[in-house]
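Asker: sequence and computational prediction follow.
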Amino acid sequence: MPTPNPAAMDFLLTRRSRPSKTLTAPAPDRATLETLLTAAARSPDHGKLEPWRFIVLEGAALHRMATEVEKTGQRLGKDIEAIAKAANAFRDSPLCVAVIEVQKPSEKVPPLEQTYSAGAVCLALLNAALASGWGANWLSGWASHDRQFLTDALHLADNESLAAFMHIGTETSAPPDRPRPDLSRITTWLDA
């Protein structure tokens, strides 16, 4: 008979990301953030490849990221509102962790499984932050899909891409829950 963890299950059934625009300082300190990152790094990782890494963005680094987003938006011909919204996500953020997918050569673990592992790390970091009482939001955005932005702003190697910008801070307001998937529409039960 399994040993249940009702508190963990209640958290998972009620968890809700916090919009990044509602997050403010203080953000987790270094020791607290290291605990959250440790929890995230316990994600499934076939072959023990660690096909991900973290870049912690704070203070001046967040303002530099906002400037890089503005430059990228102008280069890509984005409208001024889209540029401002994307830049302000960094400028207004108390802390951001860039989760970087790192594709590694492997005969046993195909690239797609490495991508899944990076996604698992993102969800684990989000849930670790929320379970610790912080507000957190997983974002990406148009700039994160631009190779030049990733190279210029984050100095990513050719085998690296962005899995998430995870904004973490103190929530200023709790959002209402949103409609959730209808389980009967997305589940197929097979018994033979």
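Answerer: Right, received. Where do you want to start?
Asker: please count neighbours and contacts with C-alpha atoms only from this point.
Answerer: Will do.
Asker: after the lengthiest strand in the chain, heading C-terminal, what element do we hit next?
Answerer: Counting by DSSP state E, the longest strand found in the chain is strand 160-171. Where DSSP states H and E defines the elements, the next helix or strand beyond strand 160-171 is helix 183-186.
Asker: ok, structure two:
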Amino acid sequence: MPVPNPQALEFLLTRRSRPAKTLTTPVPDRAALQTLLEAAARTPDHGKLEPWRFIVIDRAAMAPLAELAQARGEALGLDSEQIVKGRGQFDQGNLAVAVIEVQKDSPKIPILEQTYSAGAVCLALVNAGLAAGWGANWLSGWASHDRAFMEQGFGLAAHERIAGIIHIGTETSTPPDRPRPDLEKITTWL
């Protein structure tokens, strides 16, 4: 007979990411962040490959990343609105964790499953932050997918890429809930 955890289920049924631009200080200290990272690292990873790692971005590291996003946006010929958006998460950020997908050779575990695992780590980190009482948001954007930005800003190797950048901080406002999927339209019962 299963043993229910109604508090955990209620959390999952009502969880809501907090927009990164609404997060402020204080942010988790190193010990508190370590706990969140431990929770995220419990994500299933098919074959125990651990096809991901973390890069913590503190406030001091945000400004150089914002400048790099600006430079990369200009080099790519993006319009000013895209450039402002690309650097915005770093201009406004106080603490974030880049979840890095680390693709590993495996005769049993396809790369796609490793990608899924890295994405699951992103959601687990958001949920851990929210469960601990922080505001949290998973962002990506064009800069996160630009190879030069990944290599210059984070020192990523060719077999690595950014799965997501998770911003964590104190929420300044609770966002309204958004419409959720109609389960009748997206569920098939066999």
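Answerer: That came in fine, so what should we check first? From a predicted model like this one, the values you see are computed outputs, not experimental measurements.
Asker: which other helices and strands contact the longest strand of the first structure?
Answerer: When contacts are defined as 3 or more Cα pairs under 8 Å, 6 or more residues apart in numbering; DSSP states H and E, strand 160-171 of the first structure packs onto strand 23-24, strand 96-102, helix 111-131, strand 135-139.
Asker: turn those into a markdown table, columns for mean neighbour count and distance to H167 of the first structure.
Answerer: As requested, these are exported to a markdown table (neighbours: other Cα atoms under 10 Å; distance: least, Cα to Cα, whole Å):
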| stretch | mean neighbour count | distance to H167 of the first structure |
| --- | --- | --- |
| strand 23-24 | 21 | 8 |
| strand 96-102 | 23 | 4 |
| helix 111-131 | 21 | 9 |
| strand 135-139 | 23 | 5 |
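Asker: adding distance to A31 of the first structure, write these out as CSV.
Answerer: As requested, those are exported to CSV (distance: least, Cα to Cα, whole Å):
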stretch, distance to A31 of the first structure
strand 23-24, 19
strand 96-102, 14
helix 111-131, 13
strand 135-139, 17
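Asker: nearest to F149 of the first structure, out of these?
Answerer: Closest approach to F149 of the first structure among those (Cα to Cα): strand 96-102, 13.3 Å.
Asker: average gap between that closest one and the second structure?
Answerer: Its matched residues in the second structure lie on average 0.3 Å from strand 96-102 of the first structure after superposition (mean Cα distance after the TM-score superposition for the first structure).
Asker: what packs against that strand?
Answerer: Packing partners of strand 96-102 of the first structure (3+ Cα pairs under 8 Å, 6+ apart): strand 52-57, helix 111-131, strand 160-171.
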